[in-house]
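[1] my questions concern the predicted model and sequence given below.
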Amino acid sequence: KKYDSLEQAFLLGQNGEIDAMESILSRFHEFFFSLPDAPSRTRKHIATPARKAACKRITMYLRWMVRKDSKGVDFGIWEQIKPAQLICPCDLHVDRVARKLGLITRKQTDWLTALELTEQLRTFDPMDPVKYDFALFGLGIEEKF
């Protein structure tokens, strides 16, 4: 009710830095659960990097909302968070392919793994590193790797 868009709630943690996503997600989590009507049972569904979670669902949601994609995968309706700031969503499929390609070395799937993968993807495209997520996921789901 307070904001015109959910995007505004994510911007509470924005600090202008390219690597602000940890702050953005942590502050969103704090804000969300500070609301009087926030159901406590949803805590398990809204991850935070403060607990070292990979934050797969929320980084995927941000990818959909921030990236503009002519293929219909991402909506790109939010404009204040930049694609360069996004963190690659890490799940079993993406992790498996990324490890086999040598993009990540960590054994566990956590926030640091998501950061490691994103940093590697930034070497390919610093302005939109997360665009590779769909391809990594697709290769993993098809078990081509």
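    Received, thanks. Bear in mind that the values here come from a model prediction, so they are computed numbers and not experimental data.

[2] from now on I want contacts and neighbour counts done on CA atoms only, so please keep to that.
    OK.

[3] roughly how far does residue 12 sit from residue 89?
    Residue 12 sits at a distance of 21 Å from residue 89 (criterion: C-alpha to C-alpha, to the nearest Å).

[4] when the two are compared, which one has more neighbours?
    Just comparing residue 12 and residue 89: by other C-alpha atoms under 10 Å the higher neighbour count belongs to residue 89, 27 against 15.

[5] please compare the first structure with the one that follows:
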Amino acid sequence: MNKKDLKDFLDAKVVQYNHPHFLESDPIQIPHRFTRKEDIEISAFLTATIAWGNRKSIINNGIRLMELLDNSPYEYIVNHQENDLEGLSSFVHRTFNGTDLAYFVQSLQNIYQIHGGLEAVFTKGSSGNSMQPAISDFKKTFFELPHLTRTTKHVSDPRKGSAAKRINMFLRWMVRDGSTGVDFGLWKSVPTAALSCPLDVHSGNVARKLKLIKRKQNDANALAELDASLRKLDPIDPVKYDFALFGLGVFEKF
């Protein structure tokens, strides 16, 4: 395909998959249960954190996670006491367990009480043309409290070569226009042009077949390659193509 044909093909797939029916089988349905900005972004961040593996399991554990936070994540985060954390000990999703969740709750409390919230932390680290440095800086802030080393693996760091799929997905949810009823468009301080595609095995395989990337590993270098290709197709909103790449890979086995 030439560039025009490729763009037309992917644009059509974006229209097909950037649709409310996408919510039926996607973890983004968890933050859609809420209306308060802080509830949406906290539930989205925690859901994105556990978004690997079987999607039905992710959704079920996302629901369970919200139940543990009394289905009022912001109130729980800012008002919890240390003895409340014992009630989180039963949670487990793959290698993310109750100990990790307890630290995430403590760190989020610190972020909202000391740093002005998730949007403020990510905005502070934004360079304007890429959110990858901001993700690395976010990780430093997130783990500024005493913590177990094991918990750090649940927040990716692009400066250490990670494609940071789950955080890039979270940022897409928060920043992209919410008019289609899928993403939320809550964070006006971050430009869509700075977002990166949540690169995983599905989107990576499709991107290679479409010659958007050459690198075989789904790492930070591959993500930079994909960023460059997608920004040529749409420099303002390149991450809209996540819907096309993901949909082609998961639903159409492209």
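    It's in. In this text the structure is predicted, and so the values were computed from the model without any measurement.

[6] where does the residue nearest to the spatial centre of the first structure fall, secondary structure wise?
    Computing the C-alpha centroid of the first structure and ranking residues by C-alpha atoms, centre = their mean puts residue 59 first, at 2.1 Å. Assigned by DSSP states H and E, residue 59 of the first structure belongs to helix 56-66.

[7] which helix runs longest in the first structure?
    Once the first structure is assigned using DSSP state H, the helix that runs over the most residues is helix 21-34.

[8] and the contacts of it?
    9-15, 38-40, 43, 46-50, 85-87 (C-alpha atoms under 8 Å, 6 or more residues apart in numbering).

[9] the longest helix in the second structure is where?
    Ranked by number of residues, the top helix in the second structure under DSSP H is helix 98-114.

[10] elements contacting that helix?
    helix 73-79, helix 118-124, helix 132-142 (3 or more C-alpha pairs under 8 Å, 6 or more residues apart in numbering; DSSP states H and E).

[11] nearest to residue 41 of the second structure, of the ones you listed?
    Closest approach to residue 41 of the second structure among these (C-alpha to C-alpha): helix 118-124, 7.6 Å.

[12] which stretches in the first structure count as helices?
    Counting by DSSP H, the first structure forms helices over residues 6-10, 21-34, 56-66, 92-100, 111-122, 133-141, given from the N-terminal end onward.

[13] mind listing what's buried in the longest helix of the second structure?
    Neighbour counts over helix 98-114 of the second structure (16 or more other C-alpha atoms under 10 Å) mark 98-112 as buried.

[14] same thing with stretch 160-171 of the second structure?
    Of the residues in stretch 160-171 of the second structure, those buried by neighbour count under the rule 16+ other C-alpha under 10 Å are 162-171.

[15] what span of the first structure is it aligned with?
    Aligned using TM-score structural alignment, stretch 160-171 of the second structure spans residues 51-62 in the first structure.

[16] could you do stretch 65-85 of the second structure as well?
    Across the first structure, nothing matches stretch 65-85 of the second structure (TM-score structural alignment).

[17] contacting residues for residue 197 of the second structure?
    Contacts for residue 197 of the second structure were tallied using C-alpha under 8 Å, 6+ apart; they are 165, 168-169, 172, 223, 226-227, 238-239, 241-242.

[18] can you pick the most crowded of those?
    Of all those, the highest neighbour tally under other C-alpha under 10 Å goes to residue 223, namely 27 neighbours.

[19] the first structure: which residue goes with that one?
    Taking TM-score structural alignment as the alignment basis, one finds that residue 223 of the second structure is matched in the first structure by residue 114.

[20] and residue 181 of the second structure, what pairs with it in the first structure?
    Structural correspondence for residue 181 of the second structure with respect to the first structure (TM-score structural alignment): residue 72.

[21] how much space separates that match from residue 142 of the first structure?
    Residue 72 of the first structure is 20 Å from residue 142 of the first structure, by C-alpha to C-alpha.

[22] and if you look at residue 135 of the first structure?
    In this structure, residue 135 of the first structure and residue 142 of the first structure are separated by 11 Å, where distance is defined by C-alpha to C-alpha.

[23] with residue 82 of the first structure instead?
    For residue 82 of the first structure, the distance to residue 142 of the first structure (C-alpha to C-alpha) stands at 30 Å.

[24] more neighbours, these two?
    Taking residue 82 of the first structure and residue 142 together and counting by other C-alpha under 10 Å, residue 82 has the greater number of neighbours (15 against 9).
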